[in-house]
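A.B. asks: Predicted model, plus sequence, below.
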Amino acid sequence: MNKYLLFLIFFIYNTFAQDSIKVDSPKKPNPIIFADFDVSFGGAEYAGWGIGGSVSYQFFETDLVTARIRGFGSYTSEYVLLTPMTPFPVFRKNETIVDYGLLYGKRWINGGTSFSVSAGIAAIRYQYSQRVGDDYYRREENLTGIPYELNVKFFKKVKRRYRAYWWLIPVTKQKVAFGRSFGFKLSGTISKANYCSLGISFGLGTHKKY
């Protein structure tokens, strides 16, 4: 009888003990998705400046897909004579290249740093000046090309409270995966309207799985 009573007490205790244990389900990691804006300097037929924006999504381990829009303008320097002995330099826009690209590539993350390389296909609007005699005529062509990018980004290693106003004022109570990034971007297109530029980039998003 005592054996059955002890067995019953043990069974009831073990059942309630298991029910009282709180099992935390594993948290689903955040997706890796971010947007960035960049300003760059480079060259096409002539030297010029470029700006761009993109949205990227990383999946599996290292696969990266990016949608981007970039604009590049090159300039030539000339001069006009204010007087027969006084030349005055002026800059004339020589060409404008705008590409709308979809790229696929690889991205590797190490702590708070990442490196990525991508290429794809782009629709390009190409505007340029054609000189005929002493006059310039504006031409425009619609092209396709191969866009490419190499990126190095720096971002936070661990979750932190998001801060606004130049990282001074925290605006979230909890530590979050969302944050800023800073980096360098080499980009361009391979087409009839070739260009290549190097610049700095600024981003927002979740840059790794935390």
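C.D. replies: Cool, the structure landed.

A.B. asks: CA atoms for contacts and neighbours, from now on please.
C.D. replies: Will do.

A.B. asks: got the buried residues for the longest strand anywhere in the chain?
C.D. replies: Across the chain, the longest stretch assigned as strand under DSSP state E is strand 86-110. By neighbour count on 16 or more other Cα atoms under 10 Å, the buried set for strand 86-110 is 94-109.

A.B. asks: go on, stretch 117-128?
C.D. replies: Neighbour-count burial for stretch 117-128 flags 117-128 (criterion: 16+ other Cα under 10 Å).

A.B. asks: what's the answer for stretch 170-190, then?
C.D. replies: For stretch 170-190, burial by neighbour count (16+ other Cα under 10 Å) applies to 177-189.

A.B. asks: Please apply the same query to stretch 147-161.
C.D. replies: By neighbour count with 16+ other Cα under 10 Å, stretch 147-161 contains the buried residues 147-156, 160-161.

A.B. asks: For the protein, just list every one of the helices.
C.D. replies: With DSSP state H as the criterion, the chain has helices at 2-20.

A.B. asks: Out of the buried residues of stretch 117-128, name the ones that lie in strands.
C.D. replies: Mapping these onto strands (DSSP E) picks out 117-128.

A.B. asks: Y75: which of these is nearest?
C.D. replies: Y128 (10.5 Å; Cα to Cα).

A.B. asks: my guess is that closest one meets T96, correct?
C.D. replies: Yes - contact criterion Cα atoms under 8 Å: Y128 and T96 qualify, at 6.3 Å.

A.B. asks: hmm, back to that, CSV for the buried residues of stretch 147-161, including distance to H207?
C.D. replies: Formatted as CSV, the buried residues of stretch 147-161 follow (distance: Cα to Cα, whole Å):
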residue, distance to H207
P147, 22
Y148, 20
E149, 17
L150, 16
N151, 13
V152, 12
K153, 9
F154, 9
F155, 7
K156, 8
R160, 13
R161, 15
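
A.B. asks: A further structure is provided below for comparison with the first:
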Amino acid sequence: MKNKLFLILFLLTFSLVISQGKKDSIKSNPILYIGMNLGFVNGNFKGGIASFDLNYQQKNNLFTFKYSSILDFKKLKFFIVFPIANTISETEQFSLLYGKRYVEDGFSYHFSGGISYNTTDDRIINKRFSYFGFPVEIGVNWFKSKKKKFRILYGLIPIGKPTGFGRSIGLKLHANIAKKAYVGLGLNFGIGWHKKYNNEI
């Protein structure tokens, strides 16, 4: 129940932020994109992380809502030569971050910080507990610098008219300062509008 209430609060806050930027999006597209990050973490958790984030930028201000899932793989078993992960804990994390993002042609970099709500299911002591944290992240992304046709099937087939909507790829260094702290590095994939393209083609 707590997770649902926290998620609703985040979404309401994020919707208010987006509504404030509607005036800016009349002349050109908004900077609005979704990201997926896959990587590893170290610290109180040692394992893998997968996260999904929704990002909105107004001027140089970046607002992010993020959901993360962390699997702690401190114990590994091997079948012949293949490692098999023995998950000892699983953590769900909801984060709301604010930061600065700067765009230079087809490249951007950002740094953000905020608050997170975490729920860890510890399978060793068979206990589930929740706690708040302070997430921080630094990231870089590459995307198309000008409007182009969107491509499907691994970028092989262009469709429609030139558009600012497109994909991105980048790296993200992130951490969470909390009862269960960690630092991680991951590969980031995105889709959406990563800059204001105006009417340029």
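C.D. replies: Structure received. It should be emphasised that the depicted structure is a prediction, and the values quoted were computed from it without experimental measurement.

A.B. asks: Spatially central, which residue of structure 1 would that be?
C.D. replies: Centre of structure 1 computed as the mean C-alpha position; nearest residue by Cα atoms, centre = their mean is D36, 4.0 Å away.

A.B. asks: Against Y148 of structure 1, how distant is that residue?
C.D. replies: Distance, D36 of structure 1 to Y148 of structure 1, by Cα to Cα, to the nearest Å: 15 Å.

A.B. asks: Repeat that for Y128 of structure 1.
C.D. replies: Y128 of structure 1 is 22 Å from Y148 of structure 1, by Cα to Cα.

A.B. asks: same check, this time on A164 of structure 1
C.D. replies: Distance of A164 of structure 1 to Y148 of structure 1, computed by Cα to Cα: 32 Å.

A.B. asks: Same check on F184 of structure 1?
C.D. replies: Taking Cα to Cα, one finds F184 of structure 1 at 14 Å from Y148 of structure 1.

A.B. asks: same thing with G43 of structure 1?
C.D. replies: Distance from G43 of structure 1 to Y148 of structure 1, counting by Cα to Cα: 15 Å.

A.B. asks: now T172 of structure 1
C.D. replies: According to Cα to Cα, T172 of structure 1 stands 36 Å off from Y148 of structure 1.

A.B. asks: same question, F41 of structure 1
C.D. replies: F41 of structure 1 is 16 Å from Y148 of structure 1, where distance means Cα to Cα.

A.B. asks: Next: V65 of structure 1.
C.D. replies: From V65 of structure 1 across to Y148 of structure 1, the span is 12 Å (Cα to Cα).

A.B. asks: And for S187 of structure 1?
C.D. replies: Applying Cα to Cα to S187 of structure 1 and Y148 of structure 1 gives a distance of 6 Å.

A.B. asks: Please apply the same query to L81 of structure 1.
C.D. replies: Distance from L81 of structure 1 to Y148 of structure 1, counting by Cα to Cα: 42 Å.

A.B. asks: again, but for F59 of structure 1
C.D. replies: For F59 of structure 1, the distance to Y148 of structure 1 - Cα to Cα - is 19 Å.

A.B. asks: ok, so of the buried residues of strand 86-110 of structure 1, who is nearest F11 of structure 1?
C.D. replies: Nearest to F11 of structure 1 among the buried residues of strand 86-110 of structure 1, with distances taken as Cα to Cα, is I109, at 50.3 Å.

A.B. asks: Please pull up the equivalent of that closest one in structure 2.
C.D. replies: Applying TM-score structural alignment, one finds that I109 of structure 1 aligns to V103 in structure 2.

A.B. asks: do the same with N142 of structure 1
C.D. replies: Using TM-score structural alignment, N142 of structure 1 pairs with S130 in structure 2.

A.B. asks: Which residues are in contact with its match?
C.D. replies: 117-120 (Cα atoms under 8 Å, 6 or more residues apart in numbering).
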